[in-house]
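Chemist: just a sequence and a predicted model for now, questions to come.
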Amino acid sequence: MASMSMDKNFEELCYSCRTGDIDNLDRLISTGVNLNGVDKFDNSPLFLASLCGHEEVVKLLLQRGAVCDRDRFEGARCIYGALNEAIKETLLSYDISKAVDVKQSFATHVSSIYNEESFLSRDISFRAPNGQLFTAHRFLLCARSEVLAEKMTNEWAKIEIVPIEVHSDIFEIFLKFLYLIPILHQIEPGQYEELIKLSSDLSIELLPEFLDKARHIADPTKKSRLMSDYQYKFTEIARNQLLLFVNNCIFSSAVDVAEDEQQTTSLMNCPAYPDIQLSVKNRNGTTRVYPCHLAILNRAKYFKVMFTNNFKEKLTYVKAKDLSGHNNGVATQLTLPNCEFEVAEIILRYLYADSTDISWMYAVDVLLLADILLEDRLKTITSTIITQSKEFIQEHNVFDVLYLSWEIGVERLEQFAAKFIAMHLQELYKDPEIEKAILLSSERISLRQETDTIELVDDIRYYLLRKYSFEPDDVELFQNQDDLEYLKEVGYLEYRKDMEMLESILTDLELDV
């Protein structure tokens, strides 16, 4: 079943590359689909995007790990098949030896917390033989390595500074690797042996395999290709590891608190190694507390502003007991806006592991919460899921979708609603909601003049042309055509019927547009 799902995702990815749907492409890439596969016609996603002239899609594919090797047939096809010079230049100039997705918020954010010192609390340090000190986050190390997680639970449980026997330059490379900093191209030949031993001892998935291959390759082009292939794999492994950590350590450690309970439970000593507790209340009045991390919550702009500007009024300090029932001082707690626990957990999976597995049933609530958290990318991805879900539009009124798009400012949803209205205009013509929607759209124009266009009306007119596969020039020609059979055959009579319905609505509203 999983492979069928991945095949379907790959087909959809190829379609998005042909049409230039960068939002849907972003969503599909987050599912782990193979960017370097080929479709039944032997076309790679990168080739399709290049051939169809979608420069931004080409850039995103390259940043996410798609390989354009000019020394191979597929790479040469991409370059010579590129629709324009800008795409060709992008493909020729892209340095695959340093391939890293600077726009992928997950990898970029994890890398950023390595150097962030201001407020993202690190809770473990390592002292190298030369005395150099490295600080890190226990939770991230636990997520990235089962061996490190076991050491944290046992021999390092009460140690703040761990002495290590590894050379400082080797340990620094290793630590940066765990934080997803692109350092593969910086490894010197003399460092491979020690890094292979260290990564093998700590069971770091695929890293020993990569290092063993890389040390036997002298050709820079071949080594660059290898780095590009593995860099993407390493990011996907990290995403899956953090997703497991969220499910197994954060969600499994969360506790429910009754509405009238005055004293909550401290989770600060649970297996997640949290530095803050996130409190959420659902519609039944039950509060659930999740052990979380400032370093990850900081990925959402709302939390980043809160933490960096020291908005202490948003934080609460609760008297708490530990899991064994003993008093444990106070715990720092942050409250998320009221929502169902499933919605809160979708948000946490996204922040921690870039998971975009969002059910259409929770999509509206996720959109609203993402809007509060100022997470525009999550809003875009969720709106993409909505527009591709047949179940969603069967259960929700299209006008509610339109009003939601205006409320949270998602153009994709607005276009989806306008297209749906155009495609079903003859069914919706008598629905009073369509007049209300057009009137509200007209009121959204600041200082609207009597003959100004109305955005919703313009969009409906555009999608009516699309509905019948017409261009504006076609309509002018049809207007001067007397052959009714021909006009019926090409669909113009149905198009005119739709347009007359729209004009009738505008006349009833006394709107001249």
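Modeler: Ah, there it is. The structure displayed is predicted, hence computed values, not measured ones. Numbering: from 1, shown residues only.
Chemist: CA atoms for contacts and neighbours, from now on please.
Modeler: Fine.
Chemist: state which helix of this structure is the longest.
Modeler: Secondary structure of the chain per DSSP state H: the longest helix is helix 220-245.
Chemist: other SSEs contacting that helix?
Modeler: Packed against helix 220-245 by the contact rule (3 or more C-alpha pairs under 8 Å, 6 or more residues apart in numbering; DSSP states H and E) you find helix 138-144, helix 207-214, helix 341-353.
Chemist: relative to helix 220-245, how tilted is the longest one?
Modeler: If I follow you right, that is helix 341-353. Counting by axes from the mean of the first three to the mean of the last three C-alpha atoms, to 10 degrees, helix 341-353 lies at 150 degrees to helix 220-245.
Chemist: report the buried residues of helix 341-353.
Modeler: Within helix 341-353, the residues scored as buried using 16 or more other C-alpha atoms under 10 Å are 341, 343-353.
Chemist: other SSEs contacting whichever helix or strand comes after it?
Modeler: Per DSSP states H and E, the first helix or strand lying C-terminal to helix 341-353 is helix 363-372. Packing partners of helix 363-372 (3+ C-alpha pairs under 8 Å, 6+ apart): helix 341-353, helix 376-387.
Chemist: how about the strands in the stretch 151-300 of the chain?
Modeler: Applying DSSP state E, counting those that start in this stretch to the stretch 151-300 of the chain gives strands spanning 161-163, 255-257, 264-265, 276-281, 287-292.
Chemist: quick one, which of those strands is nearest to Ile196?
Modeler: strand 161-163 (20.0 Å; C-alpha to C-alpha).
Chemist: work out the gap between the closest one and the centre of the chain.
Modeler: Mean C-alpha position of strand 161-163 versus that of the full chain (C-alpha atoms, centre = their mean, to the nearest Å) differs by 36 Å.
Chemist: stretch 344-353 too?
Modeler: Relative to the chain's own centre, stretch 344-353 is displaced by 10 Å; criterion: C-alpha atoms, centre = their mean.
Chemist: here's the one I want to compare it with:
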Amino acid sequence: MSEETKVFKDLLIACRVGDLDTVDTLLSTPNLNINQTDEWNYSPLILASICGHVQVVSLLLTRGAVCDRDTFEGERCIYGALNDEIKNMLLSFDISKKIDVSQPFASHLASMLRPINPLIVDDIIFKLKDEPDEVYKLNRFLLAGRSPYCFDKLNDEWKDRNIIELPDNPSVFKQIIDYIYLKSDKLTYDTELIESAKLWGLDILGESIEKLKNKEFKERSKINHDSLIQFIEKARSDMNVFVNTMIDNKIIIKMEELDFEEDEIEFDDLKPQDYLNNLQMLQLLNSDSFPDIILSVVDVVTNSIVYYPCHRAMLLRSEYFDTMFNSEIFSSNNDFPTVKFDEGEIANIKELSIIKLNCTNSEVAELILTFIYHDDITYLPLRLTIDLLFIADELLLDRLKTLCAVNITSKFKDFSWDEFLNMEEKVGYDCFDLIRISWQTRCDKLEQYSTKLIAYNLEKIFNSPKNNDLLKELINESASRIKERQNTDTIELVDDIRYYLSKKYGVSGESSSDFLDLGDIWTKGTEDSKVMKNAMLSYERDIEMVDHFLDQLDLDA
């Protein structure tokens, strides 16, 4: 069984039993299709709905689960709902809102078509012969990344042109552009559109329209639904290929090529814009990435400055860059010359501004770009995960922070002592440091995982002098994080350890008194009663260890 299949099966089980925490964790798995079904046509949402798990249904909807009442799956989900609360939630859930919440990549591309944000750079215009008043202000890089036809044209016939006149049917051209920018809504069968899709190299669009031929309403609705999901995945795939091409177009300047000695270098003070010459700038400007800005990184690992041809429209997915581009200092010096035409103007990019990313490793910078341009990272080495987490936090990319946490938690799933001991060698940080990092980056998923790993190995940590001291130090730090802490205040780390101990030993509450009343079961000497009694004794032993740590630190929590 493949890893993807196992994750999906685990998700189905968690949805059936209502395990909210497990569902939340599994939904962060890269490339998981939340809307796929099993061999009995059950999707995660259908199972959560018919089993009556309100919170799980709500979580699935906000994370991208689709409930389209015009499809068989949607009807089954709604009318099979165990209670009215779930049924009403499903009926009132707006698919367009779902896309905005769960598909930030798709909604961002769609927002670029008629941008409200003035920082989105339109750099090419399409006018139609049949509709002279209809003008499309578009983005070269997105056309090149999504259409092989446009890529060839932009590198040849359209290379030095800002305004392109096309003879296409306006309706067909609009649907082509809607597809490229993920604005497609409902498809209709159109032979001319099929031919245009083939010309532009948009095979999935053409194939989806072909499927609509002679289909009834319900069949068309399902085809539309499935096609829109395919379109988003194809766009992400296209942009993954494009960002790799963009990264290949980077320019690297070795420190040894510059006019200072290596021991004189102050990396933080370096200004990358001072070291790129006109020829190199022209090389980036004329690359097949069609950039409108250059992102630079001072790489202390390879002693070099790396320059990437990028696009403001995509960097704006990070609030950090959005704030930067809106700042007075940046905007006053970075206005493009424009090309004016009857219906307005577009940018005429003849030179590129250079911005610096506060990252000391170009490998990490390329992971950031990969995520921003196609919403995922295909492969993330463990050794780079924490560096990426710090940059993701600085750039305010919360989903990327979650992916970083999942990259660690998915590799250490057993909460064993061996995993505890191997964490530093494989990740670069031990479990105690991971908690400190989670505090710094506000990464709750990593904090909870690391705390659980400590709780599940508490006895061995307690009996290891080195780890015993490290845990005491961490508990003390957790206590000090509460401003003006009183003696009776709780300590977050201690509370979390106690919580995970209760999970480990099956305690229904927070203390041994909250075990289910075993009554006569213990006196009968059954195997179950022995297991439960041993679990309670082990739980009480571990709780005593926690209290011992607190006594040594003179803390009360």
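Modeler: Looks like it arrived, so ask away. Every value quoted in this text rests on a predicted model; they were computed, and no experiment measured them.
Chemist: return the most buried member of the strands of the stretch 151-300 of structure 1.
Modeler: strand 287-292 (a mean of 24; mean count of other C-alpha atoms under 10 Å).
Chemist: so what's Leu294 of structure 1 up against?
Modeler: Leu294 of structure 1 sits next to 119-121, 275-276 when contact means C-alpha atoms under 8 Å, 6 or more residues apart in numbering.
Chemist: closest to Ile79 of structure 1 out of those?
Modeler: Checking the contacts of Leu294 of structure 1 against Ile79 of structure 1 with C-alpha to C-alpha, the nearest one is Leu120 at 43.6 Å.
Chemist: so the closest one touches Ala295, yeah?
Modeler: Yes: counting by C-alpha atoms under 8 Å, Leu120 of structure 1 touches Ala295, with 5.2 Å between them.
Chemist: residues in contact with whichever residue in structure 1 pairs up with Thr402 of structure 2?
Modeler: In structure 1, the residue paired with Thr402 of structure 2 is Thr380, using TM-score structural alignment. Applying C-alpha under 8 Å, 6+ apart, we find Thr380 of structure 1 in contact with 23, 410, 412.
Chemist: ok, and these in structure 2?
Modeler: Contacts conserved in structure 2 for the contacts of Thr380 of structure 1, counting by both residues aligned by TM-score structural alignment, their matches' C-alpha atoms under 8 Å: 410, 412.
Chemist: so can I have a markdown table of the contacts of Thr380 of structure 1 showing neighbour count and secondary structure?
Modeler: Below are the contacts of Thr380 of structure 1 laid out as a markdown table (neighbours: other C-alpha atoms under 10 Å; DSSP: H, G, I helix; E, B strand; the rest coil):
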| residue | neighbour count | secondary structure |
| --- | --- | --- |
| Asp23 | 17 | helix |
| Val410 | 18 | coil |
| Arg412 | 17 | helix |
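Chemist: what angle separates the longest helix of structure 1 from helix 207-214?
Modeler: For helix 220-245 of structure 1 against helix 207-214, the angle by the same axes, to 10 degrees is 180 degrees.
Chemist: OK, contacts around Thr191 of structure 2?
Modeler: Not one residue lies near Thr191 of structure 2 by C-alpha under 8 Å, 6+ apart.
Chemist: please report how far the residue minimising distance to the centre of structure 2 lies from Lys97 of structure 2.
Modeler: In structure 2, the C-alpha nearest the mean C-alpha coordinate belongs to Arg399, at 3.8 Å (C-alpha atoms, centre = their mean). From Arg399 of structure 2 across to Lys97 of structure 2, the span is 18 Å (C-alpha to C-alpha, to the nearest Å).
Chemist: same deal with Lys222 of structure 2?
Modeler: Using C-alpha to C-alpha, we find Lys222 of structure 2 at a distance of 19 Å from Lys97 of structure 2.
Chemist: mind listing what Arg225 of structure 1 touches?
Modeler: Per C-alpha under 8 Å, 6+ apart, neighbours of Arg225 of structure 1: 67, 69, 96-97.
Chemist: tell me which residues in stretch 450-462 of structure 2 are buried?
Modeler: Buried residues in stretch 450-462 of structure 2, counting neighbours by 16+ other C-alpha under 10 Å, are found at 450-459, 461-462.
Chemist: could you list which of the residues you listed belong to helices?
Modeler: Per DSSP H, the buried residues of stretch 450-462 of structure 2 map to helices at 450-456, 458-459, 461-462.
Chemist: now, among those residues, which is nearest to Tyr181 of structure 2?
Modeler: Ser450 (40.4 Å).
Chemist: doesn't Arg436 make contact with that closest one?
Modeler: No: under the criterion of C-alpha under 8 Å, Ser450 of structure 2 is not in contact with Arg436, lying 10.0 Å apart.
Chemist: run through the helices of the stretch 1-150 of structure 2 in chain order.
Modeler: Using DSSP state H, counting those that start in this stretch, the helices of the stretch 1-150 of structure 2 run over residues 3-17, 20-26, 44-50, 54-62, 72-79, 84-92, 95-102, 104-111, 140-146, 148-154.
Chemist: ok, and which of the ones you listed has the densest surroundings?
Modeler: helix 44-50 (a mean of 27).
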